[in-house]
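Visitor: Provided below are the primary sequence and the corresponding predicted coordinates.
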Amino acid sequence: MSKDLFFFGTKGDILSIFYEAEKNLSLRYVESGLFEENNSLIYYSIDSIPGLGINTSGEAISKSYLVLSKKEELTVRDVLQRNGTMNYAIDQLENPDTTVFWPGGIYEDKYLIQGRLASISDSSRSKDLQKEITKIIKKSLNVSMVHGLAMRHVH
């Protein structure tokens, strides 16, 4: 069962949220997806992710990152392709104690694209991680939830 939180936040918002999370949780971020090379891009702080807060596609589903404890082992899954080559998947299938983060961000200097925090895992560690980061997002962005979408209160 998927647990999703959609939110709108600038680079400053995202940094603030994850700096707070990093104070309480020992986190690292790993670019997720299917790759031709077995080269994991691992970031030990939110501010080391290149291009954070900038969305280059205009799409909400863009680069994503597994968020996991620094203590958790990362598993990279081999995926045999039809042409016989091997690709490498970094996802929740073999890393159930994680959550997935799409940063969203500014597109073409004028549009704010939504970010998302989601998990398909039923592991207690994943649920706890999702819950803690969701709590920080709601507090930091002063939001309320409407059908899974974080709506920002503007005063």
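Guide: Received, thanks. Owing to the predicted nature of the structure, the values given are computational and were not obtained by experimental measurement.
Visitor: going forward, measure contacts between C-alpha atoms and count neighbours the same way
Guide: Will do.
Visitor: can you tell me the centre-most residue of the protein?
Guide: residue 101 (1.0 Å; C-alpha atoms, centre = their mean).
Visitor: show me what contacts it?
Guide: Applying C-alpha atoms under 8 Å, 6 or more residues apart in numbering to residue 101 gives the contacts 64-67, 115-118.
Visitor: so how far is residue 18 from it?
Guide: 11 Å (C-alpha to C-alpha, to the nearest Å).
Visitor: quick one: the strands in the chain?
Guide: 3-7, 27-35, 42-43, 64-69, 77-80, 86-90, 99-102, 105-107, 111-113, 115-119, 143-146, 149-152 (DSSP state E).
Visitor: do you know which of those strands lies nearest residue 51?
Guide: Across the strands of the chain, the minimum distance to residue 51, taken as C-alpha to C-alpha, is reached by strand 105-107, at 9.4 Å.
Visitor: my guess is residue 69 contacts residue 26, does it?
Guide: Yes - under the criterion of C-alpha atoms under 8 Å, residue 69 makes contact with residue 26 at 5.4 Å.
Visitor: higher neighbour count, these two?
Guide: Taking other C-alpha atoms under 10 Å, residue 69 and residue 26 do not tie; residue 69 has more neighbours (20 against 14).
Visitor: gap between residue 3 and residue 103?
Guide: 16 Å.
Visitor: so for these two, which sits in the more crowded spot?
Guide: residue 103 (28 against 15).
Visitor: any idea how far the residue lying closest to that one once chain neighbours are set aside is from residue 64?
Guide: Excluding the flanking residues, the one nearest residue 103 by C-alpha to C-alpha, 6 or more residues apart in numbering is residue 115, at 4.7 Å. From residue 115 over to residue 64 the distance is 10 Å, taken as C-alpha to C-alpha.
Visitor: then this one, side by side with the first:
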Amino acid sequence: MFDITAQAADGSVVRIQTVTTLADGTTLTPSEAAAAARIQAASQSGDRLILVPKGTSLDSISQIIAKGTQAMKRIFFYATGRDIFSVTRLVEEKMSLKYILANHDLYVPPGDDAPVYYSASSISGLGKASRPASATCERYVVAEKNVSINMITEKVKGIDKAYFSISNCADCIEFNAGGMWEDKVLLNGLIQTWSDSKLAQRLMRQFQSAFKKNNFERIAYFWVGPEAYELLRQGGRLTRGTDAASSFDLQLPA
């Protein structure tokens, strides 16, 4: 067993960690998947988490590390409602998707089921932030329609909880659109996965391709939609949260 953290020449962090898997040798146990998702969520843009199943041979470890350094794990962006719908429309032309609200108990009335949508255009309010910080806005587990996704069940303070999370689905990605908060501040969005699976990586590539085809500008490590760029050009604030320090605000290139 090992846990290695190293810093690449570009300043990004690469973490290589051994994990316990199910009998198939590739699927993470629920606890390991949840831990990987937490590490991924806490990491900075450009950082990479590479997971190595315990008992893997040295030759296979080298292959896993090589694959892991090539995998796409996070896409940060700024997008208005029209910006983001232009992206999801292109992706949905290529793939039949479903969007399931993650941790739905935080957003819907007690006892309600997690909403499931088969197009981003069906999600009411997408592109308008429901909370003043991107990290607390709604997140959706996104997968192809035929992918089976099991709920996570756990007991919290004596109460049984069941919810959806990407930590329980290797073939899924997580989609947080961010959006406009009170018509004053545009919060960043994030698409991410902890998984190197073919399906998860295909989803990541499709979204990145859609950003490019819809003329999103690349500023720092963010993709910036046409309307979002115009907002920035006119002096609007693009940031991760209304209470964030101004150092976190996106700036036009010099």
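Guide: Happy to help now that I have it. Just so it is clear, the model here is predicted, and its values are computed rather than measured.
Visitor: give me the number of residues near the counterpart of residue 149 of the first structure in the second structure?
Guide: Using TM-score structural alignment, the equivalent of residue 149 of the first structure in the second structure is residue 222. A count of nearby residues for residue 222 of the second structure, using other C-alpha under 10 Å, gives 18.
Visitor: my read: residue 222 of the second structure touches residue 187, true?
Guide: No - using C-alpha under 8 Å, residue 222 of the second structure is not in contact with residue 187; the gap is 11.8 Å.
Visitor: now do the shared contacts for those two.
Guide: Residues touching both residue 222 of the second structure and residue 187 (C-alpha under 8 Å, 6+ apart): residue 78.
Visitor: any chance of the strands of the first structure in TSV, with distance to residue 132 of the first structure too?
Guide: Converted to TSV, the strands of the first structure look like this (distance: least, C-alpha to C-alpha, whole Å):
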stretch	distance to residue 132 of the first structure
strand 3-7	12
strand 27-35	12
strand 42-43	20
strand 64-69	12
strand 77-80	27
strand 86-90	23
strand 99-102	11
strand 105-107	22
strand 111-113	23
strand 115-119	11
strand 143-146	15
strand 149-152	15
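Visitor: looking at the ones you listed, which is nearest to residue 50 of the first structure?
Guide: strand 42-43 (9.5 Å).
Visitor: give the aligned range of that closest one in the second structure.
Guide: Matched against the second structure by TM-score structural alignment, strand 42-43 of the first structure falls on residues 116-117.
Visitor: so how far does the matching stretch sit from its counterpart in the first structure?
Guide: Compared with the first structure after fitting, stretch 116-117 of the second structure deviates on average by 0.3 Å (mean C-alpha distance after the TM-score superposition for the first structure).
Visitor: flag every buried residue along the longest helix belonging to the first structure.
Guide: Under DSSP state H, the helix in the first structure containing the largest number of residues is helix 124-141. Neighbour counts over helix 124-141 of the first structure (16 or more other C-alpha atoms under 10 Å) mark 125-127, 129-130, 133-134, 136-138, 141 as buried.
Visitor: show me what it is packed against.
Guide: helix 11-24, strand 99-102, strand 115-119 (3 or more C-alpha pairs under 8 Å, 6 or more residues apart in numbering; DSSP states H and E).
Visitor: most packed of the ones you listed?
Guide: strand 99-102 (a mean of 24; mean count of other C-alpha atoms under 10 Å).
Visitor: what's the average distance of that one to the second structure?
Guide: Overall, strand 99-102 of the first structure averages 0.5 Å from its counterpart (mean C-alpha distance after the TM-score superposition for the first structure).
Visitor: report the distance from that strand to the chain centre.
Guide: Centre-to-centre, strand 99-102 of the first structure and its host chain are 2 Å apart (C-alpha atoms, centre = their mean, to the nearest Å).
Visitor: where does that strand end up in the second structure?
Guide: Strand 99-102 of the first structure lines up with residues 173-176 of the second structure when matched by TM-score structural alignment.
Visitor: if we can go back for a sec, which one is the residue nearest to the centre of the first structure nearest to, not counting chain neighbours?
Guide: residue 117 (4.6 Å).
Visitor: against residue 211 of the second structure, how distant is the corresponding residue of the second structure for residue 117 of the first structure?
Guide: Aligning on TM-score structural alignment places residue 117 of the first structure opposite residue 191 in the second structure. Applying C-alpha to C-alpha, the value for residue 191 of the second structure to residue 211 of the second structure is 12 Å.
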